[in-house]
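[1] Provided below for reference: sequence and predicted model.
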Amino acid sequence: MEKVIINDQIVNRIDAKVDMNDRGYHFGDGIYEVIRVFNGVLFAAEEHLERLFKSAKKVNIDIPYSKDKIINLVNTLVELNDVETGIVYFQITRGSAIRTHEFPTSKTEPVFTAFTANVEVPEKELEKGVEVITTEDVRWLRCEIKSLNLLPNVLAKQEAAEKNCYEAIFHRDEIVTEASSSNVFIVKNGVVITHPVTSQILNGITRQVVLNLCEENSIRFTKKKYSVLDLMTADEVFITSTTADVMPVIKIDNTVIGTGAPGSVTRNLQSLFREKANKDTKLVV
């Protein structure tokens, strides 16, 4: 029977319960992370936990468990659910209290929950590339916090799905920020370009891995703002996320990008990313 985590206990999913007054339900008052699992091993777990604790600090949630405690719980959950290729989702809300917008005045314990899912690597899309749309970025201005408030992202992703597209790329005042559930990169004249780390984007873990790979392998890159026009006229475009890896984008709003096929820089980064994932999770190449 599938297991989940409720606070510091691993229980059967059918027995898991969360209070109706949990502030995560009322206000989206919480934070979350998603960690990739390759061959039963967590990938970049420490980086995800570091970001979780940073998000918690910014919204004044005091996580009642250490990073090591959470990692141990999550590793046990992956093993019990026999996850080979998939994800672990976990979130922490401010806790359960009578509904008021301000923080509860009485002592409220944060609520930690987690579950696993089998999610395969999207090999077909990684090989052929995907089509995406652009849409106005109407989210709040604290996107660096990985909070539960994702309704604008959901609506953008749904718009993309209704147009048979993989993702929706956000722009604010004609400046590309990120996408509904991924970071965005363009390649121009061999240089990888992505939005700098500001409050307008989430500093994705896969994003960080890719930039480190660029640095380690002498691939030129820069972090700077770029426009929708730059996006549409780029030589290559790709997006990154925990579940998308390094995903080539071959068409945006019906405009073909580059040659209409994944470019050489993107292909190189895909290969380097897979090598790192293989090494870090002890996969057999």
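    Received the coordinates, thanks.
[2] drop to CA atoms for contacts and neighbour counts, all remaining ones
    Fine.
[3] what's around residue 234, how many residues?
    A count of neighbours around residue 234, defined by other C-alpha atoms under 10 Å, yields 17.
[4] who's in contact with the closest residue to it other than its chain neighbours?
    Among residues not flanking residue 234 along the chain, residue 188 sits closest, at 5.5 Å (C-alpha to C-alpha, 6 or more residues apart in numbering). For residue 188, the contacting residues are 234, 235, 236, taking C-alpha atoms under 8 Å, 6 or more residues apart in numbering as the criterion.
[5] what do you get if the cut-off is 10 Å, keeping everything else the same?
    Taking C-alpha atoms under 10 Å, 6 or more residues apart in numbering as the definition of contact, the neighbours of residue 188 are 221, 230, 231, 233, 234, 235, 236, 237, 258, 265.
[6] same thing with residue 257?
    When contacts are counted by C-alpha under 10 Å, 6+ apart, residue 257 is found next to 131, 231-237, 248-251, 263.
[7] how about TSV for those residues, with secondary structure and distance to residue 169 added?
    Compiled in TSV, the contacts of residue 257 are given as follows (DSSP: H, G, I helix; E, B strand; the rest coil; distance: C-alpha to C-alpha, whole Å):
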residue	secondary structure	distance to residue 169
131	strand	11
231	helix	10
232	helix	11
233	coil	15
234	coil	14
235	coil	17
236	strand	15
237	strand	11
248	strand	13
249	strand	11
250	strand	13
251	strand	12
263	coil	19
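[8] nearest to residue 9, of those residues?
    The shortest approach to residue 9 among the contacts of residue 257 belongs to residue 248, at 39.8 Å (C-alpha to C-alpha).
[9] Isn't the closest one up against residue 236?
    Yes: because the distance of 7.8 Å satisfies C-alpha atoms under 10 Å, residue 248 is recorded as touching residue 236.
[10] picking up where we left off before, would CSV of the contacts of residue 188 with distance to residue 176 be doable?
    CSV is the format used below for the contacts of residue 188 (distance: C-alpha to C-alpha, whole Å):
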residue, distance to residue 176
221, 17
230, 9
231, 8
233, 13
234, 13
235, 16
236, 15
237, 12
258, 18
265, 20
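[11] One more to weigh against that first structure:
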Amino acid sequence: MPSNDTNYAYVRGEILPLESASLHISDLSIQRGFGVFDYFKVEANHPLFLNDYLARFRESARLMTMQLPHTDEQLREIIHELITRNNMPLSGMKMILTGGYSENSYDLAEPSLLIMQQPLAMPGPETLGKGIKIITHEYIREIPRAKTINYTMGIRLIGEVKSKAASDVLYHLNGAVSEFPRCNLFVVHQDGTVMTPDSGILLGVTRKNVLALAEKKYPVREGSVTLYDIMQAKEVFLTSTTKRILPIVQVDDTVIGEGVPGPVTQTLLQDLILLEEVDRKLQKQL
């Protein structure tokens, strides 16, 4: 495996050094913030659960009336070429599809496809051992099933999150919670049922894997989850590609359960780590 200090990216049909990778200012991602993306983890130079991420990327494009310019097999070839060139054993890879170089800054053009790889740091033992605090905010994303590049609200709230010594913000509407800017939510009710919202959310790949793992050990439900449910829960945690499972021990001013990560959260995290190991082994056999 080659090793060098150059980071390569794919931009509109070319693999280029990252410092040379750019889009024209007419691109609709710049002019109107129009585009979709997806993001997956690379461990030991193997992309984890890649089929799921490619399927969601293609669905996001469809929902935004765009079409990917490559087949899944062609995308895999580009991804593996970048992994070989960049040699970042633990990293994240982002695929972005934009509205293209629009002549009038409004109409869709030939889509721009970008793929880039960046170093990734996972939550450490201290964070996992203590859990995190989150705050809440009334908001719901437009077209939540599409993973769009519009993160305006989440970015605007960064200052408030930090000022309240929190780690993230949970969206809700009229008391019904949906998701975080970049994560899904799970609660463990007092009767042991594991539950996650089923509407107004992006269908996370980690969410999908955690649901499948939880069904093997606990009662599981997808449905409406309210702020009241969270405040009364035994455990609360979030899921995402970059965080796996992260325990939540405080929501606004309310301490969840005993204020420490609970056994269900910890068990599912270990199960998820094992599932990732299985996927890596399967990738090596292909």
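    Received it, and whenever you're ready, just let me know what you need. Computed from a prediction, not measured in an experiment: that's the story for all the values here.
[12] And the TM-score between them?
    Once the chains are laid over each other, their TM-score by TM-score structural alignment, normalised by the length of structure 1 reads 0.92; 275 aligned residues with a C-alpha RMSD of 1.5 Å.
[13] Which parts of structure 2 are helices?
    In chain order, structure 2 shows helices spanning 28-31, 50-63, 72-86, 125-130, 152-156, 158-163, 205-214, 227-231, 263-285, with DSSP state H as the criterion.
[14] Please work out which of the ones you listed is packed deepest.
    By mean neighbour count, with neighbours taken as mean count of other C-alpha atoms under 10 Å, helix 28-31 ranks first of these at a mean of 20.
[15] which residue numbers in structure 1 go with that helix?
    Alignment of helix 28-31 of structure 2 against structure 1: residues 23-26, by TM-score structural alignment.
[16] which residues make contact with stretch 263-277 of structure 2 from outside it?
    Applying C-alpha under 10 Å, 6+ apart, the set of residues contacting stretch 263-277 of structure 2 from outside is 43, 48-49, 128-129, 186-188, 192-194, 206, 209-214, 217-218, 234-239, 244-248, 278, 280-283.
[17] ok, now how distant is residue 14 of structure 2 from residue 102 of structure 2?
    For residue 14 of structure 2, the distance to residue 102 of structure 2 under the criterion C-alpha to C-alpha, to the nearest Å works out to 20 Å.
[18] again with residue 189 of structure 2
    Using C-alpha to C-alpha, one obtains 49 Å as the distance from residue 189 of structure 2 to residue 102 of structure 2.
[19] Residue 134 of structure 2 too?
    Distance of residue 134 of structure 2 to residue 102 of structure 2, given as C-alpha to C-alpha: 39 Å.
[20] do the same with residue 161 of structure 2
    Using C-alpha to C-alpha, one obtains 36 Å as the distance from residue 161 of structure 2 to residue 102 of structure 2.
[21] can you check residue 194 of structure 2 too?
    46 Å.
[22] and what of residue 66 of structure 2?
    Residue 66 of structure 2 is 13 Å from residue 102 of structure 2, by C-alpha to C-alpha.
[23] Mutual contacts of those two, please.
    With contacts defined as C-alpha under 10 Å, 6+ apart, the residues shared by residue 66 of structure 2 and residue 102 are 108, 109, 110, 111.
[24] Looking at these, spot the one nearest residue 142 of structure 2.
    Of all these, the one with the least separation from residue 142 of structure 2 (C-alpha to C-alpha) is residue 108, at 19.0 Å.
[25] Burial check on that closest one, number of neighbours?
    Counted with other C-alpha under 10 Å, the neighbours of residue 108 of structure 2 add up to 18.
[26] Leaving out chain neighbours, which residue sits closest to it?
    residue 99 (5.3 Å).
[27] Now check that neighbour against structure 1: what is it aligned to?
    The criterion is TM-score structural alignment: under it, residue 99 of structure 2 has residue 94 as its aligned partner in structure 1.
[28] give the contact list for that match.
    Residue 94 of structure 1 makes contact with 22-24, 27-31, 56, 59-63, 103-104, 108-112, according to C-alpha under 10 Å, 6+ apart.
[29] Map residue 186 of structure 2 onto structure 1.
    Alignment note: residue 186 of structure 2 maps to residue 185 in structure 1; criterion TM-score structural alignment.
[30] how close does its match sit to residue 76 of structure 1?
    35 Å.
[31] Contacts made by stretch 73-86 of structure 2 with the rest, please.
    Contacting residues not belonging to stretch 73-86 of structure 2 are listed as 1-10, 13-17, 42, 45-47, 50-51, 54, 68-72, 87-89, 91, 93-95, 115-118 [C-alpha under 10 Å, 6+ apart].
[32] Start from the N-terminal end of the stretch 51-200 of structure 1 and give the strands.
    Ranges of strands in the stretch 51-200 of structure 1, per DSSP state E, counting those that start in this stretch, are 86-93, 111-118, 130-136, 167-172, 175-179, 183-188, 191-194.
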